[in-house]
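Enquirer: no FASTA, just this:
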C-alpha cells in the first residue's frame, strides 16, 4: 500500500476542514499565551488553499505539487508566525515528495523534511513550547513505525498519535520561544496553539491514508 496524489489532496481538504472546525478553539488557546490570531490566520490560509486547489485546470502530477501549492498559498496569505512556519514545512516536504506515490520511507522523509523546515525557520528546539514539540515526537514515531514494517497508513497513524501526545505535553512547559516566552512562568499551564494545530493536521494525514487503505 502506498499513498498517492489523491491522498495528498484529501489530506489538504481534511486539514482545511479541521482548521475551520477548530478556529474558535485555536483563537482561545492563542489568546492565553499569544495574540489570539492563530485560528483566524489558519482559517484564512486554508480558505485560500482550497480556492487554489479548486481552480486547478489539471490534476497535480505528484504529491510534491500538492504540498507546494499549500506552501506558497500559506506563505502569501497567513500572517503571524504560522504562515512562514507552516509554509516552510510544506515547502521542504514538497521537495522530497516529487512522486505520484510514496511508500513508508517516503512518508518518513516527508515528515522529516517538514520538521526540518520548522526548526530552521523558527530556530526552535524540543521543550520550548512550540509546534516543534508536536512534530518531533511525530517524526520519531514515524521512523519507528516504518522500521517495524508498518505501511504508510500505519506510519502516519503513529505520527499523528505521537503529535497529539506532544501537543498535550506542552501544557506544563515554560515557553522560551516566540510571543509566549514574553509571559515567562505565566505561560505554564496552557497548551501551545501551534503544536495543537500541527497535531490536528497530522491527524488528517492519517485519516486520509486510512481512507485510501480502506
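Expert: That came in fine, so what should we check first? This structure is a prediction, so every number in the text was calculated from the model and none was measured.
Enquirer: Could you use CA atoms for every contact and neighbour count after this?
Expert: Will do.
Enquirer: and the helix or strand encompassing residue 42, what does it pack onto?
Expert: Taking DSSP states H and E as the criterion, residue 42 maps to helix 38-55. Applying 3 or more C-alpha pairs under 8 Å, 6 or more residues apart in numbering; DSSP states H and E, one finds that helix 38-55 contacts helix 5-21, helix 23-33, helix 63-77, helix 82-95.
Enquirer: closest to residue 181 out of those helices?
Expert: helix 23-33 (8.4 Å; C-alpha to C-alpha).
Enquirer: what's the most buried one of the helices and strands packed on helix 38-55?
Expert: helix 82-95 (a mean of 24; mean count of other C-alpha atoms under 10 Å).
Enquirer: in the chain, what residue sits furthest out from the centroid?
Expert: In the chain, the residue that sits farthest from the middle, by C-alpha atoms, centre = their mean, is residue 185; the gap is 26.9 Å.
Enquirer: still on that earlier bit, mind checking which of the helices and strands packed on helix 38-55 is nearest residue 175?
Expert: helix 23-33 (9.0 Å).
Enquirer: can you give me the angle the closest one makes with helix 38-55?
Expert: Between the axes of helix 23-33 and helix 38-55, defined by axes from the mean of the first three to the mean of the last three C-alpha atoms, to 10 degrees, the angle is 140 degrees.
Enquirer: Can you give the distance from helix 23-33 to the centre of its chain?
Expert: 17 Å (C-alpha atoms, centre = their mean, to the nearest Å).
Enquirer: re earlier: right, and the residue farthest from the centre of the chain touches residue 174 too?
Expert: Yes. In this structure, residue 185 is within contact of residue 174 by C-alpha atoms under 8 Å, at 6.1 Å.
Enquirer: and the comparison structure, right after this:
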C-alpha cells in the first residue's frame, strides 16, 4: 500500500528528473512549440516540492491535489492546466484514504487522463501528452516498470505523427519528425514513479 510519504517522494523524484531533462524538453519544444516547456515544467515542479516540503499533506489524494493546484498556478502555457488537471482529478478520486493500492492509483490516474483529454479535446494519436499517459496508465496494472516503459515508448511513437492538437498542429506536416514535448515530460512522471517504487 502507498502512503502520503510515497507520493511526496514521487513528486520529488519527478522534480529531480524534470530538472535534469529540462534542456532536452525545451529543445523538443523549440521546433514545434514555444521553446519553454522545460523551463515551465522545471518552475512548476520546483514549486510543488517547496509546497509539499513546507507542509506535507496527510493523504495520497491530498498530495496529488496540492501538487496539481501548484502546477496550475506556477506553470505557464497549456502545460499547467493540463498537468494540474491530471493530478487534481487523480487526487480527487483517491479521496481521503490514508493509503492506496497501486490499482487505486491506476484508477485515479485513469480518471485524470480522461479529464486531460476532455480539457484539451484530444485523443491518443493526436501527438500530445496523452500518447504517453494512456499507455503508461494502462501498463500500470502490470507494474510500475511496465508503466514507465510503455509511457517512454508512447512518447517516442509521437515522432512520426502529425500533430492534430495544440500549438504544434499549426505546423501541419512540419510537425512530423519531432517528439512531442508533453509526451516526453509525461513519460518522465512514470519514470520517476518506477524509480520511487523500487
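Expert: Nice, I can see it. The shown structure was predicted, so the numbers you read here are calculated from the model rather than taken from an experiment.
Enquirer: before we move on, the earlier item: in CSV: the helices and strands packed on helix 38-55 of the first structure, plus distance to residue 135 of the first structure.
Expert: Formatted as CSV, those follow (distance: least, C-alpha to C-alpha, whole Å):
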stretch, distance to residue 135 of the first structure
helix 5-21, 16
helix 23-33, 18
helix 63-77, 17
helix 82-95, 10
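Enquirer: do you know which of the ones you listed lies nearest residue 180 of the first structure?
Expert: helix 23-33 (5.0 Å).
Enquirer: The closest one vs helix 5-21, what angle?
Expert: 60 degrees.
Enquirer: Other residues contacting stretch 137-150 of the second structure?
Expert: Stretch 137-150 of the second structure is contacted from outside by 102-103, 106, 109-110, 132, 135-136, 187-188, 190-191, 193-194, 197, using C-alpha atoms under 8 Å, 6 or more residues apart in numbering.
Enquirer: What's the PyMOL line that selects buried ones from the residues you listed?
Expert: To isolate the buried ones among these in PyMOL, judged by 16 or more other C-alpha atoms under 10 Å, type:
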select buried, resi 102+106+109+110+132+135+136+187+188+190+191+193+194
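Enquirer: Of the helices and strands packed on helix 38-55 of the first structure, give the one that comes closest to residue 194 of the first structure.
Expert: Taking those one by one with C-alpha to C-alpha, helix 82-95 is closest: 7.5 Å.
Enquirer: so the helix or strand just after that closest one matches what in the second structure?
Expert: Using DSSP H and E, the helix or strand that follows helix 82-95 of the first structure in sequence is strand 101-102. Using TM-score structural alignment, strand 101-102 of the first structure corresponds to residues 99-100 of the second structure.
Enquirer: how big's the offset between the matching stretch and the first structure?
Expert: Compared with the first structure after the fit, stretch 99-100 of the second structure shows a mean deviation of 1.5 Å (mean C-alpha distance after the TM-score superposition for the first structure).
Enquirer: which residues are in contact with that stretch?
Expert: By C-alpha under 8 Å, 6+ apart, stretch 99-100 of the second structure touches 1, 2, 3, 4, 59, 60, 94.
Enquirer: What is the neighbour count of the fifth one?
Expert: In this case it means residue 59 of the second structure. A count of nearby residues for residue 59 of the second structure, using other C-alpha atoms under 10 Å, gives 23.
Enquirer: Quick check: it touching residue 8?
Expert: No. In this structure residue 59 of the second structure lies outside contact range of residue 8 using C-alpha under 8 Å: 9.9 Å.
Enquirer: show me the biggest helix of the first structure in terms of residues.
Expert: When the first structure is scanned for its longest helix (criterion: DSSP state H), the result is helix 193-213.
Enquirer: how far off helix 38-55 does that one point, in degrees?
Expert: Using the same axes, to 10 degrees: helix 193-213 of the first structure against helix 38-55 is 30 degrees.
Enquirer: so which of the helices and strands packed on helix 38-55 of the first structure comes closest to residue 212 of the first structure?
Expert: It's helix 5-21; of these, that one is closest to residue 212 of the first structure (C-alpha to C-alpha) at 6.8 Å.
Enquirer: And the closest one, what does it pack against?
Expert: helix 38-55, helix 63-77, helix 193-213.
Enquirer: again, only using 6 Å
Expert: helix 38-55, helix 193-213 (3 or more C-alpha pairs under 6 Å, 6 or more residues apart in numbering; DSSP states H and E).
Enquirer: mean deviation (superposed) between it and the second structure, please.
Expert: Following the fit onto the second structure, the mean deviation recorded for helix 5-21 of the first structure is 0.6 Å by mean C-alpha distance after the TM-score superposition for the first structure.
Enquirer: ok, residue 41 of the first structure - contacts?
Expert: residue 78 (C-alpha atoms under 6 Å, 6 or more residues apart in numbering).
Enquirer: My error: substitute residue 14 of the second structure in the last question.
Expert: Contacts of residue 14 of the second structure (C-alpha under 6 Å, 6+ apart): 189, 192.
Enquirer: what does residue 169 of the second structure give?
Expert: Contacts of residue 169 of the second structure (C-alpha under 6 Å, 6+ apart): residue 163.
Enquirer: Tell me the counterpart of it in the first structure.
Expert: Using TM-score structural alignment, residue 169 of the second structure lines up with residue 181 in the first structure.
Enquirer: on that earlier part again, grab the two from the contacts of stretch 137-150 of the second structure that are most spread out in space.
Expert: Checking those with C-alpha to C-alpha, the most distant pair is 103 and 188, at 20.1 Å.
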